[in-house]
Structure formats: C-alpha cells, structure tokens
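Asks: Attaching a predicted model along with its sequence, questions to come.
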Amino acid sequence: MPVVGGSLMNRFIAKSIVMLLIAVPGVAEAGTTMRTAGKAFPPPAFLPFCARESSLCRTGGNTVVALDPAKASELKQVNSAVNNRIRERSDRANVGKDDDWRVPANYGDCEDFAILKKRELMKRGWPSSALLLTVARYRGDGHTVLTVRTSEGDLVLDNLTNAVRDWSRTPYAYFARQSQSNGRRWELIQGVAALQRAPRATAGWRP
C-alpha cells in the first residue's frame, strides 16, 4: 500500500492515542460490537472530503441493520464488486496529493475503496448511520475500512480481502471511526489491540 508521510496524519494518530489512553483506564475485551470511548480527531483529509461529499458525512441515530441472508449477500457483493472494479493507486500518483479522500472512479487507495462501498450501499437503501468509515493500523501502517453495524456484530468491508469479517476477527488495531450520531465527528475505539499497539502509532501512516 502507498506510503503517505504527512505530519498532519502523524499528529492525528498521536493525538488519538493520547485521548484513547486517557479515556480508557482499563482494557476492554474486544467483542463483536465495537465499543467507543469518546471524541477522536478526524483524519486531516476527512473534513475537506465532507465539504465535497456532504451526503456521505450525514448520520443520525444508532441504526443497527438486521442482517438476513439477502443483506449478508449484498454486503459481499458490494465488497467484491468495488475491490474488483477499483485499482489500487496512491493519492500522490492519483491526484498529486499525499492524503486525499474521494469517491474513486478507476483508481484509489484504501479509504477511497471504503468511501465507494459506503456510497454503493447507501444507493441500495442501507442507512448511512450504520456505515462508518474507520481507521486502524496494520503491520505498522495506517489502514481505512468500512464498518457496517449489523445485528450480527460490526462487520468490516476491506480492500485487502473480498471476505466480509467481524471486526474482532481482523488483524487490525482500530483507532477511530465516524460517529453514528454525527458523521462529521469521530469517536475513539476501545480494544486490546489498540492499546497494546499504541506506542507504535507515530511510526508512519498508510491510508
């Protein structure tokens, strides 16, 4: 995955970790539903994205989608279709910036995949408040996925696999995600992995 070496993103990760450690005095056991722990700093490129794509930043309520077989199949279809349609390319190579969030047409990096999946699911009638952009860490680098809140737990749509997985069964250390109540805000995510890997948070960022 392409490296994005912006100081803004490094500061975002560092501030998020400090807030997480303050907000969570003990380690919460990871389960099938993410637990949030208060306000987080949004990724630096997120607010400019929201200014362009306001419909993708609107949420409200605490919607949990009832996951029947048809809905489960739809998640798999959208995840696979976007992964097969979009070719991975760094923001620098794609648009000439180190960090840029957008709805991709042909090329993009991980957050662009997640954004397109959110839009495609919203087109199919999925509520935006159940579709939350989420940032994590993987092998020392940043990563963005789409978290879908369902009756069967919080599921992750990921550009690195066509499988739709429970968030607690992925190899990521999760930091923050869009708030369900206000899609322009972000919330910290509790979890054993996030706390255990926190000291590595300022090493660098890959979207």
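Replies: Nice, thanks for sending it over. Numbers count the residues shown, from 1 in each chain.

Asks: CA atoms for contacts and neighbours, from now on please.
Replies: Will do.

Asks: To which secondary structure element is the residue nearest the centre of the chain assigned?
Replies: Within the chain, one residue has its C-alpha closest to the average C-alpha position: by C-alpha atoms, centre = their mean, that is T134, at 1.8 Å. T134 belongs to strand 131-138 when assigned by DSSP states H and E.

Asks: What residues sit buried inside that strand?
Replies: Using 16 or more other C-alpha atoms under 10 Å as the test for burial, strand 131-138 gives L131, L132, L133, T134, V135, A136, R137, Y138.

Asks: show me what contacts the first one?
Replies: Residues counted as contacts of L131 (C-alpha atoms under 8 Å, 6 or more residues apart in numbering) are K118, L146, T147, V148, R149.

Asks: what about the second one, which SS state?
Replies: Translated: L146. Following DSSP: H, G, I helix; E, B strand; the rest coil, L146 is assigned to strand.

Asks: Quick check, it in contact with K117.
Replies: Yes - taking contacts as C-alpha atoms under 8 Å, L146 lies within contact range of K117: 7.4 Å.

Asks: okay, and the common contacts of these two?
Replies: By the contact definition C-alpha under 8 Å, 6+ apart, L146 and K117 are jointly contacted by L157.

Asks: And the helices in this structure?
Replies: With DSSP state H as the criterion, the chain has helices at 7-23, 46-52, 69-85, 91-95, 110-123, 192-196.

Asks: Looking at the ones you listed, which is nearest to P207?
Replies: helix 110-123 (5.7 Å; C-alpha to C-alpha).

Asks: got another, please set it beside the one above:
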Amino acid sequence: MRTGVSKRIKASVRGLVAGLAAVASLAWVPLAEAQTLASLPTSGLAASITGAARPIAAWTEFCERYASECAVDRNEATSITLTPAIWQTINIVNRRVNKAVHAVTDQDHWNLADRWDLAEDGQGDCEDFQLRKRAMLAEAGLPRRAMRMTVVIDEKGEGHAVLTLITDRGDLILDNKTSAVLPWRQTGYTYIKRESQDAVAWVGLGVAVSPVTTANR
C-alpha cells in the first residue's frame, strides 16, 4: 500500500514553486497580464449536499493503495481562502497537468473498465488528471479537505470526474476538458456526488442516478 505522494509529484511541485517565484520577479510582465493572473473569481454559491452516497468502486480500490490520498484530517480547513497567489497556483496546476498528462481510457491503459490513479506514468483519464492536481495542490500547501473528488454527468450523458475546490468564493471546478477554472454552476454538468469533508465516504449532490464508473477521457 502506498501512503504518500511520489517523488515525481514532489518534483513537479518544486518546479511549480520555482516557476511562481520567477513569475513574481518579472517586472516587465504587462500590466493587463498581471491583472489577469491576480484577478479572483466573483463570489458564488456552494453546491448543496443531499445526504450520504455510495462511493465509486474504483475509488475504494484507489484508497486501499493510496490511503493518505483519501484520508480526512479534521484539523484542516474546510474551505480555501482565495488570494491572488493561491488563485494563480490553482490555475497554473490545472493548466500544467492538463497539458502534461496524455488522455487515455482505463480500458486502453490498464485493460480495466475503471481504475483511479495519480497518472504518475503521464497517462490517465478524467479522475487521474484531477487526483494528480489535488496531490500537487496539497503538496503546495492547500488543504486536501477542501479539495473533493466529484462525480458528474457530462455533456455526453456519461460519468465524468472533476475536482471541486471549496472556497470562500464558492465551489470551483478543475477539469481536464478545459483549462478554465469555473464555478460549478457554469460547467453545464449534472452533479451527482463527491467525497465527504468529514469522513472517508461520499455525499450526494442531487437526485440524478449515479454512474457506476467515471471511465472516460
């Protein structure tokens, strides 16, 4: 059983921190670009929790291999307070992982219908992108408890996984289908369930029937 993030992810975070320091030191960055990097999303609503929900089976198996990725530390903050620096970090991680990971189905990758992983070999499907982003953001200092894996129905009517960031400006979504970090209501998805903030469990977000897997790219 693996319990921590890999050396590869830690190296990615070290590179991210160095990159952020370099950006901060560039006095020649145009004012408009600097304002874009620093601009924060407007305040929005949080998704409503409807009760307990059954976990995705592949998530349960993932937690057996990566216990620390699923553990809930009740001493951590339940919400991320967005600052310009944190907002910039979130956007850079989202774009970097979306660019670095090659999208491939679990069937082609592992010969399995659904498998959750950290895309440490540079390949993965939707949930693997989001798990890698969370590992990097947690390593950079954001509270894991405020970053919850979430199951939705996408624009094709298929099961899909995104990462919800619970913030003081509402719930924001990291997705491998776009490098824009969007408020949850603006994604066009139907929200089904997400990881609980209080236990190694899941909570419901609506009344739609849950998909069995999230195995699409």
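Replies: Thanks, I have the structure now. Note that the structure is predicted; figures quoted are calculated from it, not measured.

Asks: Just give me the neighbour total for the aligned residue in the first structure for L163 of the second structure.
Replies: Residue-level alignment of L163 of the second structure against the first structure, with TM-score structural alignment as criterion, gives L146. Other residues within reach of L146 of the first structure by the criterion other C-alpha atoms under 10 Å amount to 28.

Asks: and if you look at the one 5 residues further on?
Replies: Here the count is done by other C-alpha under 10 Å, and S151 of the first structure has 15 residues near it.

Asks: Which residue, other than its chain neighbours, is closest to it?
Replies: A66 (5.0 Å; C-alpha to C-alpha, 6 or more residues apart in numbering).

Asks: what's the matching residue for that neighbour over in the second structure?
Replies: Using TM-score structural alignment as the criterion, A66 of the first structure maps onto T81 of the second structure.

Asks: you'd agree its match is up against L165?
Replies: No - assessed by C-alpha under 8 Å, T81 of the second structure is found out of contact with L165, at 10.4 Å.

Asks: Of these two, give the one with the bigger neighbour count.
Replies: Neighbours of T81 of the second structure and L165, each counted by other C-alpha under 10 Å, are more numerous for L165; the result is 29 against 13.

Asks: mind listing what the more buried one touches?
Replies: S79, I80, A146, M147, R148, D171, L172, I173, L174.

Asks: Just send those back as a markdown table, with distance to R65 of the second structure too.
Replies: Converted to a markdown table, the contacts of L165 of the second structure look like this (distance: C-alpha to C-alpha, whole Å):
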| residue | distance to R65 of the second structure |
| --- | --- |
| S79 | 26 |
| I80 | 27 |
| A146 | 22 |
| M147 | 19 |
| R148 | 18 |
| D171 | 28 |
| L172 | 27 |
| I173 | 25 |
| L174 | 23 |
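
Asks: So A193 of the first structure sits against Y174, correct?
Replies: Yes - if you go by C-alpha under 8 Å, A193 of the first structure and Y174 touch, sitting 7.3 Å apart.

Asks: Please tell me how far the residue lying closest to D171 of the second structure once chain neighbours are set aside sits from D168 of the second structure.
Replies: Beyond its immediate neighbours in the sequence, the residue positioned closest to D171 of the second structure (C-alpha to C-alpha, 6+ apart) is A46, lying 5.1 Å away. Relative to D168 of the second structure, A46 of the second structure is positioned 9 Å away (C-alpha to C-alpha, to the nearest Å).

Asks: same thing with V97 of the second structure?
Replies: Computed as C-alpha to C-alpha, the V97 of the second structure to D168 of the second structure distance reads 24 Å.

Asks: Do a quick rundown of the strands in the second structure.
Replies: Shown for the second structure, the strands assigned by DSSP state E span residues 51-53, 102-103, 123-124, 147-153, 159-167, 170-175, 178-183, 190-195, 202-204.

Asks: Determine which of the ones you listed approaches A71 of the second structure most closely.
Replies: Nearest to A71 of the second structure, of all the strands of the second structure, is strand 190-195, at 10.5 Å by C-alpha to C-alpha.

Asks: Find me the equivalent region of the closest one in the first structure.
Replies: Under the criterion TM-score structural alignment, strand 190-195 of the second structure matches residues 173-178.
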